[in-house]
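Novice: Predicted model, plus sequence, below.
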Amino acid sequence: MPEAAPPALGTTHARPHPDAAGRTRSGVVLATVCLCQLMVTLDASIVNIALPAMGHALGFADSALPWVVNAYALAFGGLLLLGGRIADLVGHRRALLSGLVLFGLASVLGGFAQTSAQLVAARAGQGVAAALLAPISLTLIMVTFTEGPARARALGIWSMVTAGGSALGVLLGGVLTDLLDWRWVFFVNLPIVLVAGLLAGRSVPAVRPPRAGRPDVAGAVLATAAMVTLVYGLMETDRHPWGSARTLGTLGAALLLGAAFLAWEARFATAPIVRLGILRVRTVWVSGLIVTLLGAGMLVGFYFCSLYLQNVLHYGPLAAGAAFLPFCAGTMAGSMVAGRLAARFGGRAVLTTGLLLAGLGMLWFGGLGVDSGYLTAFVGPSLVTSVGVGLCMVSNTSMGTSGVDPREAGLVSGLLNAGRQCGGSIGLAVLSTLAVTTTRHAAEGGDTAAAALAAGYDRAFVVTAVLLGLAALVAVLFVPSPKRAPGARADAGAGAEAQASLESGARR
């Protein structure tokens, strides 16, 4: 049976009202989703500074410690697509409030964890909750603000929160771990959950969604199983060589699960979590590929910078967290000027420049050593990388969401968020293995423990720079070049509107 024609964007309950009350409600919606997105991105990095303390307190093996980060990223990335679909089925407010409650409960369990297994399980629970919250936050922006300057401004704020949240997470993790205890990196979520829940109850309409099919549970299980198997196989390569039967078997199983997921979505799912045809839309697949590479660069960068500061320079948690202040400032600055620069130079130029700056900063980080000073060797690459991240986050999100059918807002939101999380998870798995292997070889060659660690981290930074360079190449080759109309206004709002419209028209 053919589907009913979708309502025009902004013509349903999500249409922003022109009066003051409507503008106020839209503002509260934006504040709500930004709080949710802030918590989601904070928790991707807030544990980084606390990892050594967690490992010491709960007896983590060194090879198992990355799972504190990966448990969150895997559950988050693997279930994002289902999370977006659930929001379409049960309604945005119900799904949002459910995600907040689950996030709060998982945070309490993590804060009171007594074993490493309990902590990893709590992190996975946070990831499941984040998989509900993240797609809803972007979807609510897409259906609350009509396409044009209003949505461009909202996306700019949302992107700034997303990009800055990871850096702020490292800073906050250091402050809480040093002044209180590592358990407070979990407890800090509770006031955010409370405030966001109260705002959501006041601003997000409780609209019953149209009748739809059942959630694609089988598709979600296959996607998650494929990702978990892939990342597990990659992480184990530090103990089992790439050519070993165990590694080849695990990676082969991941490929089979991925193929089964695609086959299920294409042939058997009655309400697939991914309409595969959406991947033929140029702006969607290009934005998804870029955000996957960018996600790998961001997560890996924060992870190894945190370890370098503590394990090589021997910073305490508070000092290590404070060391990321320049990164926070640079990310905010890049996000704030991205729209204005796009208006003048075009979205592709800003996106490419941002990716190149981020890659250059990571390459600069690749020169860190045991004698590197903070001001001379850390602040510079932090500023270059963070400004680049801020520029490309805003530009890439605007491109990926432009001109999207409102019925597929949740799907596209889930795809972009899934790309960022899965890219980060895979990147961390591969580069953790690379760093451990490099460190082992350096130690066997006679390097001191600190020098061997620095060598492993440096190798990871250099490979991360290569990944970001590949993302820049993708932007140059495939992002549509905007053809601005004569006399177009060169302000941020008009530029963002033109960029969104032109990129939408360039979809294939």
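Specialist: Noted; the coordinates are in hand.
Novice: CA atoms for contacts and neighbours, from now on please.
Specialist: Will do.
Novice: Go through the chain and flag its longest helix.
Specialist: helix 409-444 (DSSP state H).
Novice: So for the protein, the centremost residue is which one?
Specialist: residue 420 (4.3 Å; Cα atoms, centre = their mean).
Novice: That one touches residue 297, doesn't it?
Specialist: No: using Cα atoms under 8 Å, residue 420 is not in contact with residue 297; the gap is 9.7 Å.
Novice: can you give me the strands in the chain?
Specialist: Ranges of strands in the chain, per DSSP state E: none exist.
Novice: Just give me the neighbour total for residue 387.
Specialist: Neighbours of residue 387 under the rule other Cα atoms under 10 Å: 30.
Novice: now swap in residue 179 and tell me
Specialist: 11.
Novice: Let me know whether it touches residue 321 as I believe.
Specialist: No: applying Cα under 8 Å as the test, residue 179 and residue 321 come out as separate, 11.5 Å apart.
Novice: put this beside the first:
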Amino acid sequence: MEARGRDPLLPPRLLANRHTAAGAGVILVYGLTLQCVPYFLTLHFQDVLGYDALQSGLAFLGPTLAITAGNLAAERLIPRLGLRGTLILGMVVGATGTAVLAWRLSADGSYLGLLAGVVGFGLGAGLWFSTMFILASTGVAPREQGVVSGLSSTLLQAGSAAGLAVLVAVAGHETTGLTGEALRAATAGGLRSALLVAAVVSVAGVAVTAALRPAARAQATLADRA
């Protein structure tokens, strides 16, 4: 119906733009994986480490600062590495950080023990998040930027919903009927499994990005967006 309409909400021809198509793919992968990590961090802080709401909020200063640093680094790296190179770097760092975070999760662990994984996840997420939206809008006419922005946001939310549904099932698989210390240990194990799945699946974003030619440089990107 969209293809036949005179004024479609999402003109199918926009997906013929290789940047928009690749951007849509990596946004969906991000939603399925790294976008879900903070949810599982919250469960670990409160249900495993026993933090209250205030302590959990303070614990999120670590990933928040790391994500901010990744956002700022992307601004400097895109002119040097291009969109493709910056995205791949963000994916590799984010997947590695998430895997390290999963490895360090345990019922008898501490916040300091998680810090290396938290920083790696945050830096990668910050690099990936900033760059994927720029990629999706590259080469799109100014009057259609809003359409691509809507598509990008929808894919991110849809990916997050689907990713959480799967990862929550993975995390809760071994906790049914448990209480007390047994539940706490099983919860840590389930969260570890969910984060490992997220880290592995996030690598699929590299395959999507690798299809782009490395010529997509920031100068061209900014000119297209201007």
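Specialist: Okay, I see it. Predicted, not measured: the structure shown is a model, and the values here were computed from it.
Novice: and the residue nearest to the centre of the first structure, what does it touch?
Specialist: 77, 288, 291-296 (Cα atoms under 8 Å, 6 or more residues apart in numbering).
Novice: Residue 229 of the first structure: which of these is nearest?
Specialist: residue 77 (13.2 Å; Cα to Cα).
Novice: Looking at the second structure, name the residue matched to that closest one.
Specialist: In the second structure, no residue is paired with residue 77 of the first structure according to TM-score structural alignment.
Novice: and residue 77 of the first structure, how many neighbours does it have?
Specialist: Neighbour tally, residue 77 of the first structure, other Cα under 10 Å: 32.
Novice: Check residue 56 of the first structure too.
Specialist: Residues near residue 56 of the first structure, counting by other Cα under 10 Å: 10.
Novice: How about residue 135 of the second structure?
Specialist: 25.
Novice: how close does it sit to residue 204 of the second structure?
Specialist: 17 Å (Cα to Cα, to the nearest Å).
Novice: ok, and the closest non-adjacent residue to residue 481 of the first structure?
Specialist: residue 348 (6.3 Å; Cα to Cα, 6 or more residues apart in numbering).
Novice: Identify the residue of the second structure aligned to that neighbour.
Specialist: Aligned partner of residue 348 of the first structure by TM-score structural alignment: residue 84.
Novice: Same question for residue 327 of the first structure.
Specialist: Counting by TM-score structural alignment, the partner of residue 327 of the first structure is residue 63.
Novice: likewise residue 144 of the first structure?
Specialist: By TM-score structural alignment, residue 144 of the first structure lines up with nothing at all.
Novice: hang on, residue 144 of the first structure packs against residue 26?
Specialist: Yes: between residue 144 of the first structure and residue 26 there is a contact under Cα under 8 Å: 6.7 Å.
Novice: the more surrounded of the two?
Specialist: The neighbour comparison of residue 144 of the first structure against residue 26 (other Cα under 10 Å) goes to residue 144, with 27 against 23.
Novice: And for residue 185 of the second structure, the neighbour number?
Specialist: Around residue 185 of the second structure there are 18 residues (other Cα under 10 Å).
Novice: Just give the number of residues close to the residue nearest to residue 167 of the second structure when sequence neighbours are not counted.
Specialist: Nearest residue to residue 167 of the second structure, sequence neighbours excluded (Cα to Cα, 6+ apart): residue 194, at 5.2 Å. When counting by other Cα under 10 Å, one arrives at 24 neighbours for residue 194 of the second structure.
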